Structures are given as C-alpha cells and as structure tokens.
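In: Have a look at this prediction, sequence included:
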Amino acid sequence: MATQRTTAGTGTQARAGEHFVVVFAGFHRPWATWIAHRLESHGHRVTLHRWDPPREVPLESALGDLLLASGRILLVLSDWFFQLGPRREGEWTEALRGVVATHAERFAAVNLTNRALLPATAVLEPVDLWSVGAHEAERRLLGRLGLPPAPNARPLPHGPGSRYPNDPPAVWGEIPRRNVRFTGRDDLLNRLQERLTDADQGTAVVTLLGMSGIGKTQMAAEYCHRFSSDYDVVWWVNSDTRGTLRERLGELAPELGLVSGSEPGERIRAVRDALRRGEPYGRWLLVFDGWDDIEGADDVLPEGSGHVLITSRNRSWSESRTALMDVPGFERHESTGYLMRRAPRITAEQADEVSAELGDIPLALVQAAAWLGESDMEVPEYLRMVRDGELSELADQGGFDGVPRSSLTSWSILINRLRESQPHAVELLSLCAAFAPGRIPIGLVRHVPPEGLPADLGWLSSDLAGWTRALDTLVNYSVFTRDTRTAIAGEEPGPEQESVHMHRIVHDIVGRLTAPAERDLHRQVVRRMLAAADPGNPQDARLWPRYAELLPHLEPSGALGSTNERVQETVLNVLRYCFRSGEFRTGVNLAEQIREHWSEILPPEHPRMLELTAQQGNILRAYGSFRAAYELDRALLERLRAAPGPDGTGLMTATSCLAADQRYLGQYTEALQAQREVLETALELLGPDDYLTLLAQHNLGAGLRLLGRYTEAYEIDLETLRKRETLLRDRHPATLVSGIACARDLRLMGRYRDALARQELVMRLHVQVLGPQHPQTLRARHNLALCERRAGALQDVGAVMAGLLEQTEQVHGRGHYATLGLVVDYGNYAREHGDLQQAKDLIAEGESGFRDLLGPAHPISTGMLSNTGLVLQAAGERTEALTMFEAAFAGLTATLGRDHPWVLGCALNAAAGRNFTGRLDSAQELSRDTLRRARHALGEDHPFTLSCEVALAMDLRGLREHEEAGKVEEDALQRLTRTLGAQHPHTLAARQRVRPYWDFEPYLG
C-alpha cells in the first residue's frame, strides 16, 4: 500500500491538515470518536457521520452521497455495519464493486470484528483493529491512511471519547450485556448524550419516561455501552424497590476504594460525597433502572461533574431536578429492520405488516421476532392467530399499562406453544412468575433438595443439563435475559448464583396464563427457596446484601401470609435486617404488610405476633413515629393483660416496648415505673445474665437518665457494660451501646474528661465494628462532639458538628429526631462562638421540628424555648428572651418538677434574664434557690452547680452586696479550678465575670 495518497479533486499529496469523514453505524460510536481524537491529535480535521440510510434508498445512491463531502471517507466496518437496513448481501456486493471501486482513492476502512466480512470489502483494504492495543491500533490506522505520525503529536485533553474503546472504564458496574440486536434509537441516544453533556455541573440528570415494554431499559443499557469511553465509572442500579436501590448504590463504595461499613446509608453517603468531589473519578455515569417510587429521591441522587440516567414510568419526576425524555415506540423502519435481522426469512412487506399489527412496541417486536426467527411458523399464520385473538381473554383482564391487545395475544401464543414443545422451559418460567418481576435469583432453587420439591419440579435441582436447556430456550426466545451479577468478580456464576431479569409485562402475562393450582404450587416452592437461602443472622452486616435480595420476593411468593414457621422466621429476619441496617422506611412498610397477613392467621398473643410487634415498634421509634409505636404496643399489652393465664415473657416484652414508647413521648415517670417491672420480671424468669435482662437493665438506666438521676443511671449502665463485656464481647453492638450510655452519664455528671476518654474509645470501636455512618455510630459521634465541647477541647468542634450534621441528614433525613438533635446542638455551638445568624436559623429549625414531631407540650419542645431565649438575648432582645426563659422554666417545672436538671438549667437562664432586665431582687432569689437545688440534685462540685454559684455572685454584686458576692465568687472559682482546670473555658469565663448560661441538649433516650 502506498505511503502517500492524493486527496480527491486536488491532485496534491496527502499532508497534515487533511479532512476525514468517519462513517460508522451508531453501534460503534466509541470507535469513531476515538479515531477522530487520534487523527485530530496529528493535526487533521475530522467529521463524524453516523450512517443508516433508509432501506428505500438504493445502497449505491447512499454510498454515492458520501462522496459529496470533501476529504477522504473512512468506513468503520463490522458485521453490524452490514446489517444496517438490513439489505441483501448481493446489494452490498454490487455497491462495493461499483461506487467504492470506482472511487477507491476516496475510501478507506478499519475492521472491528474477527468474523469474515463480505468478500467485496477487499476493495476497501480494511485494516484490522480487532483485539489490539491502543498504540498498535493507532499505528495501523495511520498506516492505512498513509499518514506519517506528527512529530509533535500528543494526547488531546482528557474528555469524552478519549479512552481507547478496548480499554474498559475503571469501574464497570454490571451493566446488562449489550444487545447485539439493538435497533435504531440513534437520534434519541444522541439527544440524550447532548442533554447530559450540556447540562450545568451538578444538574446532569435525565429521566427516560415511557410505558412498560417501550424499551427504556434497553436504551439505557445501549447508552452505557455506546458512550462508555466518555466515562471512567459506569454503574447500574436496579431500582424496582427502595431496598434494592439503596443496597446496589451502596455497593459502589468499595469499587471507588472508599472506606465504609456495610450499612447502606453509610455507603450511600460515602458514594455521594466521592461523586460530588469527583474523587477518585470525575467522569461517572449512574443508571437507576425502573425507579418509579420517587419518595426520598433527593436523599439518594448524587451531584457532581458526572451524569445520572433514570428510567421510569412515573411522570412525577417532572417535579424534581431532572430533564425528561419521552421514549416512544419504534419508528417503522426500525421495527421492520429489527424483525428482518432477527428473522431473515421474512420479507420487508411482511415485516411492515407485523410491525403495524403490534403497534411498533419494542417488547412485542422482540417476542414476535424471536418466535418467527426460531420457529417455522409462516407470517400469515402468525398474523391470523394474533388478529383472531387467540387467548384474547388475557387482554380483557386489563391492567397492562397500555400494551396493545395484539401484543398480549402474541405473548400468549409463544408461551402456549412453548408449553407444548418445551415443558421444562415453561415450568421454569412459571416458577419465575412466583417471584417479583425484575431481577430474580432463580438459582436459589438449587438450595432446596429434590425431596423438598414437588415431583414434577425435582429436575430443577437434580438435572443440571435440563436446567441449562430450559434457561437457554427462554433466553433465545427473549422471554427474559440473564442477569450479569456474579458471586465473585470476574467469574461466571454457578447455578446457585444464577439470576435472570424478567420484564414486568412478561411476568404478568405468565402469571395470568398459569393455572391457579400450578401458581400456588410454584409460590410454595419459592417460599421454600427463600427460607433455605435465609442466612439466619440479620445482625451480621456481611449478610445484608442477601436479605436485600430476598426482600422484594416476600409478598409475591406469599411468604408474608405463610403458616410455615421457617418461612415466618425468614420474614421476621428480613424485618430485623431493615432495623439493623437502618432501612427504617422500608421496614415500616414491610412491618405493616406482615401485620395485615399475620392478623388473619395468628392470635395477638402468639409469640410471633409479639416478636412482630416488638420489631415493628423498634422500627417505628427509630423512624420517628413515636405515637404510632405507642398505640400499637399499648393495644397489645391491654390484650395480653386481659387474656386468661397470660404468658410472663410475652407480658414482659410488651411492657418493655410500651416503656420505650413512653420515654420517647416524654412520659418519663410512667416509663421508669414500667421499666422497673420489666427488669423485675426478667430477673425472675430469665436470671441476671440473660441478654433480655441486660437489655431491660440498660433501658432502666435510660429512664433514670431522662429523669435527671445521672449518678443512679451511671451505676446501672456501668454494671450492664461490665456484664455485656463478659457475656457478649467488647465489640458486640449491645456492648457498644452501653459504652455510649456510660460516657453520656459521665458527661451529664460533670465528669467531662472521664466522659471524653471513654467516648473516644467507644467511638473507635463503633467505626471498626459498624462503620462510620451506621445510625448507632452517628449517635456515638454526636456524643463524642458533645464530650469534646464540654471538656473544652481545642479542636474545631464546630467543623466536626457541621460534617456530622450533613452525614446524619443523608442517613436519616432532615426531619428525623437524630438530625434535629444535631441541628440544635450545632446551633448552640454557633451562638456560643458568635455566629448569631446561623444560630438563629438552626435553633428556629430545631424548635419547629421538635414541636411538629413531639407536640408543643413535650419536655423537649418546652426546653427548646430556653435555647430560643439565648439567641434573642445574644441579639439584644432581652425582654423577649426573658419571656422565653420564663415559659420554659414554668413549663418544665409543671411536667418534671423543680429539681430536674433541665428545670434548673431553665432557672439559671431565667435568673440571667431577670438580671439583664433590671429585676435584680427577683434574679437573686431565683439564683439562690437554684443553687440550693443544684447542690442537692447534682452535687456541690458539678460544673452546673458552680455556674449557679457564679450567677448568684453576679446578682449579689448587682444588689451591692459585695462582701457576700466576693465570698461566693471565690468559692466558685476555687472549685471550678479544682474540677475543670484553670484553663477550661468555664473557669476562664467565670474569672472574666461572663454571665453563665445553660443550653438545652434535646435527648430522647
């Protein structure tokens, strides 16, 4: 081949700056883009031309039109290129021998397949780029075009399409296998790329909308493959359910090299943060497939320099930060082209007739093409059956999301014919219909021994060859596709890990075509599969992905209403997983579904109903639905007490749940009394070392703490901690909870340095055991920040609180009580350090949030008035501040009594408010009374007691009683120095005669 080529029409030799038109089928856009990048890096100009001429245009004319462009024409060839149209081989041969041979100097080609091309392509002298590295491919490309490498050629800036197509992205997240029969959609795909690329950074989100079967998922998958060289990370998220969406998105964390635990909320936070920062990759694409339930979407959708693609049937996405693209049916030439490629024996006229009959719906055409391509049925017979409405009663049932009647009939024909010719395939297919649509872990059937299966289904676990044949048949007929997820990265899954993806329309059709008795039998088999696959330990974070896999299939398999004890235990374990993993919203919905079913088959006092109620109450409380949990537990306890011969353990569990509800609802005295009953019963029935006894003892400590009896709480918590360390282990989650409790007690007792030392250790263990973003770890981190603040830590506690607030919001949401608690504590810190506007905003948000969550009469809501008063006082609005202080003082006194530490704190602030507004006598009286009560409740050396002493000295000085003021002040300073140290902020503030205050830390128990 000559090393110099002439440019047509000029007679001059090829030189730098030559123009090339790269002609490609849409399937090979990544290659065309890379070729353009490399030619441009050597100083040439390139025009990309996607080529798919309408079939009615003669091929010679279409090739001739390419010659109208200036420069040379480079064809990107593969077997796919020659399927465009599709056209007969003879037509291609004539065009190549005619137009191309006549203008050979204008045409060149590269070959991207290892399959034999048409013999006539020899005229193009295609150079093979199949299975070679980037450097060699570039050398061959330049050699074929007769171009010398530019002496100063260098890589172009990192951008879309710059990566060599044979080099996969750094992270490729189980994208569905590329559909080699993908047809058309080129304009839609190009528009999609433009919308994503042209969007402002942080807003590149596009939602593909359309009815079921219209091809949204296939289009998203093709986009991933076609534009893969634009990205370093491509990650697919099956989004049929909230649980699977969150688990799958969280699985991206380790792929990005992020250090995180197993809790989904923690992983999602880490992923979103990494994507937002663009570290380690700034070019990323996330696909959320089948995301119809969009509640809480803003807590999941990432921001940053990457792209997000969503497929959905829900038009409510228009209300979020996403651009919408409607996905229509095929254009007619796309429909006919697809049919003729899949079933080459049919004519263009027949393909047009079938397309018209099926409404150009892609899913229907896939089935029709598969049937016509695999069977020997003639098109007229096929159309007659569709038009005559064979099995048309299926369409009369409704509920098929606008799918044409002809399409439903076509699917019915296929499945019923398979029933005659491939019964094993239909048995496997019917079994899949007993799962939920979408991803189906069908390999779980191989966990069930043959004797555990009905006689006609025993082959599923014993006949591997039959299993493979049945699966291949269904894949070949496009009834479903193989799922790409594997047990071990880089390896094909074994039969036990086999998963398939079944479209919801196909799932519905199969289910309706299955006889009721057979459907019930298959659901029973699936229930056994789910039970056999239950790992049995929902507390183990390593097993959470399995529970997330089982969850979607509980309801369609009938597991929620099963009377089988093993299945019921699996259902409870999935519910426990929701609680342990922090999937509270999912757990709330699942618990209600379970209750609806179990209420019909189990009496309220049945042990499983008691366990369900306990777990449901746990999830409701964790979710922030305190009143709902209380009503649930109260009703059960009343029924149990009224039943003859009540079960002691059941009563104990129900009473414990109600006591927990009462603590959250602010009924502290009633809760403590109930918890004492629980502990007494546990000691009597179970002994002092039982897990439930220790839980009851821990809850007793929580009740004492809420009543301000911190020393008693600490003694209880310390004993519980020691027993848990001995009977469980140092790293058991329950032991870690006791560690937090002890540190909190120490802080509230005023032993700030001891509290900080203990909480630092507890914090490290939480991160190691549960991960940094587990809900329990977030509580530990919150307590650590408070310990650091009280201990006068030198580091920037405010920055710690700000970061923790962001992370807690991502895990729980802004309105959750854990988040609101951080909002308030951060607001108090901001006020203390002079950021008054931020403090005002945060305290107002916290006050409003707790009032909405708990009601205005709850002690937390009342105590929040004191924080609002501190903000007003700092802003100079002293009269308004005093009103807040007095309201908080009076309200908490009425509910908690005058000696509760919270009441004493409000009294300290009220005395300051009276002093600042000139009510000196009243301030002095309140300060003196508060000091007396604080000494009794907290001890003479408690930092709060000493703050009361400093406040009294200031009031006395205001009344010109200088001698007593001096003695009181000197005593307070000596005690503060001895207790906290001379350099502690409290001590320094007292020496500078800064009026002490008390900020309210909202804590629910």
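Out: Cool, got the structure.
In: can we go C-alpha only for contacts and neighbour counts from here?
Out: OK.
In: Leu842 and Gly739: what is the separation?
Out: Distance, Leu842 to Gly739, using Cα to Cα, to the nearest Å: 29 Å.
In: the more surrounded of those two?
Out: Gly739 (26 against 23; other Cα atoms under 10 Å).
In: Was I right to think that one contacts Lys723?
Out: No: counting by Cα atoms under 8 Å, Gly739 does not reach Lys723; the two are 11.8 Å apart.
In: Got another one to weigh against that:
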Amino acid sequence: MRRDSSLRASPFPCQPQTPCYTWWQWAEGHMADFFISYTYTDLEWARWVDFVLREAGYDTVIQEYDFRGNFITEMDKAVDECDYTLALLSPKYRASVNCQREWSAALAADPDKPQGKLLPLRVVEMEVTGLLGPIIWHDLATAPNDRDAERRLFEAIKGKVRPSTRPAFPGRGRNIPAFPGGRPAISNLGPRNPHFVGRVQLLERLDRQLKEGAVALTALAGLGGIISNLGPRNPHFVGRVQLLERLDRQLKEGAVALTALAGLGGIGKSQTAQHYAHSRTGLEIVWWLRAERLETMLGDLAELARRLGVAPEGHDLQQRARAALDELARRDSWLLVYDNAEDEDSVRDWLPQGGGAVIITSRESHWGRIPLLEVDKLARAESVELLLDLSGDTDTAAAAALAHDLDDLPLALEQAAAFAKVAGWTLARYGEEFTQAHARLLQQGKPVDYPATVATTWDISVRRVEEHNPAAAQLLTLCAFLAADDIPLDLLRPAAHRLPSPLAEVLADPVDTAQAVAELARQSLVKAKHGMLSLHRLVQLVQRNRLSEDECRDWTARAFSAVYLVYEFKENDLTTWEAAGLLLPHAEAVAGRAETAEVEWRATSWLLDKAGECLIKDGLYERAIDLRRRALSLAETKLPADDPPVATLLNNLAIAHYHAEQWAEALPLLRRALAIYEAQYGPDRHEVAATLGNLAMVYLKLGDLPEAHKLTEQALTIGEAHFGLDHPTVAVRLGNFANSLDDMGKPAEAEPLQRRALEILIAHFGEVHPLVAGSRHNLAMTLTDLGRLEEAREMMGKALSIRQTLLAADHPLTILARGLLAEIDARIARRGGASS
C-alpha cells in the first residue's frame, strides 16, 4: 500500500521587487540580514544603502521593493524577522510616527543587547537627542565621498551576527467571539420590495411545493419552465438560415448529438449557438459554459449542479461539476453549449452522456470524430441589414460600402455600428474615418486581413476612450498583457501604485475603477461580471500591436509587477488559496511575457516557481514541472552554478518531479542542491536538513531503505536543533522518519512517532489542513501494518474527508486515499470471512 511521503519544500526566497536591487530572502524565521528603516525624503539614501549591502552579499528588506500588503503588518514582520534594523536618521525620520514605531520596535526586539536589533545611521547632519541619544550611531552624512561612506557603513555592521536561536512566535492568533445571536443568515438578496402586493395564493403554493416536495426545486411557468443561464436573445441576429438548419439536423438526426461550430474569431460562432439555443423548443435545460478555461467551465457546471439541486456539500469545484454531468446522464431534453473551447482535449473529459445535445464553439478546426460545421462570414445583404439595424441609419449604399471594407465580419460590423451610434456618426462618416485609419495601418506594414480590420475598428474605439477617460485606455492596455478572462481588478488594487498615472490613482479607488470599466464596456471592448473583467483575445492582440517595441516592454514589466506584487500562495496557509487560484492564469501569462521580453528575471523566476507550487496543490504536476524548470533555467543563466538560490530552485523542481512520481529525475536535482547548500552553509543549516529530508523520501520510493532511514534521522536532528520540538516542520520530518521505520518493518516503533507528529500539526493548523491529512494518511498505513484495521479505516476516512474538502475529487491524493480506504475495507471483509 502506498503511503503519503510528500516532500516538503525547502525555504524559498522571498520575492524580489525590482531587477536592480533585489535578491532572495529566506522564509523560515529569518527574512533577511537587515531591514532598512527610512522616511520617504531619505529614499535616495535608502536605495544607496540597499544596493551597497546587496552588492556585498547581504540580504536586505526595504519598503519600496519588498512591502506587499498592509504597511503595519509588513513593518512588524520586517523588524521581527530581520536580524537588524538600520535606521536612517534625519529630522524627517525623527518626526515620522511610523519610523518611530520601527526603531522603537527594533530597540526592544532583543533584550539581551543594549540597543536591541537597532543600528542607527545618520544620513543628515543633526543632533541626535532623546531616546536615540545614548545609542551608538554611525555617521554617513559627513562622509566626503561614496567610498568613505561605504567604509563607515561596513564599520557599522562589522561583527554583527545572526541570533543563535529562532525568535519566539509572538502569538497564536486572535480568539474571535461567537456571534451573540446565533448563526447569521448568508444571503445576497437585495432589499425587500416595499411595494409588492398580492400573489397570496401563488406564494402559498410555492411555499408548499418547496417544503413538502421530494425535491425542493420549482420552476415558474412564466420563466418558460426551463433551467437556463442563457443571456437575452439578440434582437439584431441576422441570416445564418442554412447554417442553423444544418446544425439542427446534425443535433437531432446524427448518431451523436454533438456538433462543433468552428471558425475565425469574431465570425459569429457564439451568436449562432445562442440563437439556436433560444429557438430550440421542447428543452428542459439550456446551459451555457465558458469553456475557454477549465476553471470557468467547471464553475458553470458547478452552478448547473446547484440549479439542479444535486451539488454536493463542500468546496470542491470538480466534484460539483461532475455531479451536474451525472445528473444530465439521467435526463434528456437538454442542451449544453461549450463556448470558445480551446481544443478537443480541453473539453473531452467534461462532456455529458445521455439524451441531450451539445454544441461546442471554437476557433480550432480539427475536432477528430466530432461532427464539424464551419462558420463563414455573413452574406453582403445580411451585413447591410445588420449595420442598418444596429446603427439606426437608412443609407443602404453607405452600409454596403462599409460592409465591403469590413469584409462582412460580424464582430467588426457590430463594433462599427455601435461606435457610429454612440458618436452620432452616419455610416458614411464612419466609412471615411475607417478609410483613414486603415491607410495608416497599411503604412505600418500590417496586412489587410481580419486582424487588421478589427484592429482598425478597435483603434477608433480606443481613441475615443483615450479622449473621455485616459485611465480606462491604460486599463485596457494593462489587460492586454494579462490572461483574457476573469481579470480580478479588486485583487490587483494593492498594486495600483506600480502602474502609471492616471491608472494608478483610478485603480486605487473602486468607484473610479468602475467608471473606467464602464467606459470600456460602452465601446464593447470588455465585459464585466461579478467583479471580473474579460476581453477578447483579438482585442488584446490589437492593443499590444498598437504599442512600440519599447512601450510593449514597459507594459510587460508593469503588468508583471502588478500581478507579482499581489500574488501570494502558501500551501500551509489556506487563506491564500482562493486569491492565488484566481490570479494563477494571470501569473502564468505575465511570467511568460516577461520571459520573452527578458525583463525582471529574478522576480519572473520566483513567480514561475510559486505558480508551480499552486499547480502542485491542484494536482497538475506536469504543468508545475514546466514552470519550475523555466524558473530554474532563468536563474542558471544569471547566477553562479553554486549559488544558494539555484539550490532552492533545484529542490523545488525535484519536488514537482516527486509528486509526478518521477523519482529518478528528482534524485540528481536534490543531490546537486545538497552539495551547494553544504558547501555554502555547512552541514547544520535548515536548508541542508530540508534537502536531506527530500532526498530520503526519494530513496524510500527507489527502495533504498537504509539510506532513507539515515537521511530522515539526520534531517530530524537538524530540524529539532533549529526549530525546537513542537514546530510543524519538525512534525513533518518526524512523520517521515516514522515512515522509514515502518517501511523497514518496525511499525510498532513508528506508531508513537506518527501520533506525536499528528498532534503537533493539529495544534498548529487545526483539523482541516493538507499536512494533517497527510499525517493521518501515514498513521493509517502504520496501523494497517500493525493489523489494527478498524483504527486504520477510521484514520484513513478522516484523511479522505479532509482531502475531499480541500482538493478536487480527481486530485491524485484524493484518489489515493479513496483507493486505500477501499483496500482497508476489503481487508476487513476478508478477515471477517476467514473468521466466520
């Protein structure tokens, strides 16, 4: 039986903020050597000190580059976790309340030292009085040149060493009082309508059906009696008669009620599918799925499960999506539309069975055995009808001329008519402007094809946005460098200051942001829903193509900085999971662009590695390997081969290979990482211990039990000396040491160690946590080896319950626990049969 000997990541360097001054900082109890405390008027001094120290090989933390969230929280963390605080003394510094908090906290941080962790550096000539007066300070202000200033700086820090023991954790969190009135209602209902009248009998019947029926689900006949999330029917839809007839025939008469609509982006695939869905009669369920990304497709399936009343309890998206498909398999008279699917592989595993019908829309034209209908441009008469209908113009000749210029592309026709109507232009005037814009586009060397035509239409729209709301135009450009769907502007708000003005000021304010989004939406450039912003990929392409090479590089760096600054994922901190999941596609997008543009290489390496960690949590190991391999490659091209950050990335790539059960690939990476750490730090550092523990787990999988046992014991010994006996890192290593004992045939010795590890983890994280699930899993294996199957079943059941709460139903660890639980049940059954 397989146990869960999951590798634990070694401390990963904290994120750098700019390519000039940034470096790596370590996570476990030691953030950096020096926290530089300064007021903004002394920023140039702070940058100089930061650069000089980093150039000399020290780790530093500075507000400008490293503070990522709440200032007070970041300040407290920096003072607490950095070895020393360098206070840059000036009159403005003395007058600053925040600076006073920083130096006073540093002064009190280490009671065994006369001036705690505080090292004052005078950067402006002034008299140092008050509480700072008696403290030894060093003078940079009177240094005649930078060399002398460097000499004075290094004299100030000379002989300073890190504390020999880890600082105590300041607390275990707040105790939040219980709600005094019991559990409050959870609702997103708007206010009660004070003017509602009548409907007494209808309300009584509705209440009775919901309370007494076998299923609390009722459809109101006035809504058509179907379950649907279709948007409103497009009153301006024209033509497509033959295409709709062929689609209907294939779905009703074919051996498989499944058809893909394929064609160029903006050609009208989605509008055709929506019109068909509205026109088809006799259906009980009509459901639209945003299939461009797996997350949105599963989210829409999960919402269908909720509407059908079959959504399982818990927070697992894939489990809820699968419940919807299972329910559809038991029904007929339904239609699902998978809109904007990338390819067959992206939807194959999420297609329903049963007596319904499926339409897939996609730009992809190769769909294997799935019947395919090609969607072409509109006929000229249909284009003219659409332009006249949308614009309100009556000039048929101008509409025909414009339709010719736009090549009958539905998206371009709709854009042009919408702009003409809003601007108060005739179609003839629009045609004149289009001719001028198109000529300019040709002069820039762009081909006269579909992207160019759409680019010209959007260029006019963007110029109008630039006139009315320059920040909205900048927002559109920012979005062009992110993933196309579900851009969470609220999550990007803390990074607003990293963006150019006026976007920085607008994004910092929710109301101003909403106005900018509305301006873009009015021009049909974006779609906003539930706080998320989405735009077509062609809009992104066109917007990027509008920029010069230098501008494109600048916006690549800005978009990267915005995502990088707010992206935070910690496997052991469940509060980071949701936001990291929403930002994950954008992190991958900006990191990929940053790689291509060769900007922010250190930060790009960090973001790729961190996104890989999130993918490991989701069980997407091959994608994690790809990202972490790229992260390592970036570092190896810039850093010496024996640099500790390279070792960290080697370790983390090995972890991804380990989860993918590629143990032979993980082994040389870990050996190389260990050699670097031991050469740089000696044998007793916690980085060395983490790598030893990871190596041990690989040896365990490769069958070298004596070596695995030896290394787990070494890792545990170093961990206990570094962290103490009750630290969760020690608990993980204790559990792995117990695993090695169990695998060597000593389950009786392993059991008490497993239980001790579990106690530490529950005390630190609570019951619902992935590490607790892993510890229960391993203890269940040990109990199984001891023949105590009922206890093992209970323990594995709890591990499975945690994983079903936190992870997807088809996550490898969930599947593993489910399979092992079934195997334990089978053993219990066999033992009972043998006894009887």
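Out: That came in fine, so what should we check first? Note that this is a predicted model, so its numbers are computed, not measured.
In: After superposition, what is the TM-score?
Out: Once superposed, chain against chain, the TM-score is 0.65 (TM-score structural alignment, normalised by the length of the second structure); 616 aligned residues with a Cα RMSD of 4.0 Å.
In: what do Gly739 and Lys723 of the first structure both touch?
Out: Residues touching both Gly739 of the first structure and Lys723 (Cα atoms under 8 Å, 6 or more residues apart in numbering): none.
In: can you pull out the strands in the stretch 201-350 of the first structure?
Out: Applying DSSP state E, counting those that start in this stretch to the stretch 201-350 of the first structure gives strands spanning 205-209, 233-238, 284-289, 307-312, 323-326.
In: Next, format those strands as TSV and append mean neighbour count and distance to Gly587 of the first structure.
Out: Below are the strands of the stretch 201-350 of the first structure laid out as TSV (neighbours: other Cα atoms under 10 Å; distance: least, Cα to Cα, whole Å):
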stretch	mean neighbour count	distance to Gly587 of the first structure
strand 205-209	25	28
strand 233-238	23	19
strand 284-289	24	22
strand 307-312	24	24
strand 323-326	17	31
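In: who wins for proximity to Leu429 of the first structure among those strands?
Out: Of all the strands of the stretch 201-350 of the first structure, strand 233-238 sits nearest to Leu429 of the first structure, with 21.0 Å by Cα to Cα.
In: how far is that closest one from where the chain is centred?
Out: With Cα atoms, centre = their mean, to the nearest Å as the basis, strand 233-238 of the first structure stands 12 Å off its chain's centre.
In: Next, the angle from it to strand 307-312.
Out: Angle of strand 233-238 of the first structure versus strand 307-312, following axes from the mean of the first three to the mean of the last three Cα atoms, to 10 degrees, is 20 degrees.
In: can you list contacts of strand 233-238 of the first structure?
Out: With Cα under 8 Å, 6+ apart as the criterion, strand 233-238 of the first structure contacts 169-175, 224, 228, 244-245, 248-249, 252, 281, 283-291, 439.
In: residues in contact with the aligned residue in the second structure for Val510 of the first structure?
Out: Correspondence of Val510 of the first structure to the second structure, assessed by TM-score structural alignment: Gln543. Going by Cα under 8 Å, 6+ apart, Gln543 of the second structure touches 455, 476-477, 480.
In: ok, and those in the first structure?
Out: Mapping the contacts of Gln543 of the second structure onto the first structure (both residues aligned by TM-score structural alignment, their matches' Cα atoms under 8 Å) leaves 476-477, 480 still in contact.
In: Just the ones of the residues you listed in helices?
Out: 476-477 (DSSP state H).
In: And the kept ones among the contacts of Gln543 of the second structure, which is closest to Ala516 of the second structure?
Out: Among those, Leu476 lies closest to Ala516 of the second structure (Cα to Cα), at 9.4 Å.
In: What does Ser392 of the first structure correspond to in the second structure?
Out: Ser392 of the first structure maps onto Leu441 in the second structure, by TM-score structural alignment.
In: Just list what the helix or strand encompassing that match packs against, helices and strands only.
Out: Taking DSSP states H and E as the criterion, Leu441 of the second structure maps to helix 427-443. Using 3 or more Cα pairs under 8 Å, 6 or more residues apart in numbering; DSSP states H and E as the contact test, the elements touching helix 427-443 of the second structure are helix 396-405, helix 410-423, helix 450-468.
In: Contacts for that helix next, please.
Out: Contacts for helix 427-443 of the second structure (Cα under 8 Å, 6+ apart): 391, 393, 395, 398-399, 401-402, 405, 416-417, 420, 448, 452-453, 456-457, 460.
In: ok, 10 Å please
Out: Helix 427-443 of the second structure is contacted by residues 387-388, 391-403, 405-406, 416-417, 419-421, 423-426, 444, 446-448, 452-453, 455-457, 459-460, 546 when judged by Cα atoms under 10 Å, 6 or more residues apart in numbering.
In: List only buried entries from those.
Out: 387-388, 391, 393, 396, 398-403, 405-406, 416-417, 419-421, 426, 452-453, 455-457, 459-460 (16 or more other Cα atoms under 10 Å).
In: contacting residues for Arg363 of the second structure?
Out: 260-267, 269, 340-343, 374-375.
In: try it again with 8 Å
Out: Arg363 of the second structure neighbours (Cα under 8 Å, 6+ apart): 262-265, 340-342.
In: just Phe850 of the first structure next, same as before
Out: Listed by Cα under 8 Å, 6+ apart, the contact partners of Phe850 of the first structure are 817, 820, 860-861.
In: okay if I get the residues you listed as CSV plus neighbour count?
Out: Below are these laid out as CSV (neighbours: other Cα atoms under 10 Å):
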residue, neighbour count
Tyr817, 23
Leu820, 26
Ile860, 25
Ser861, 24
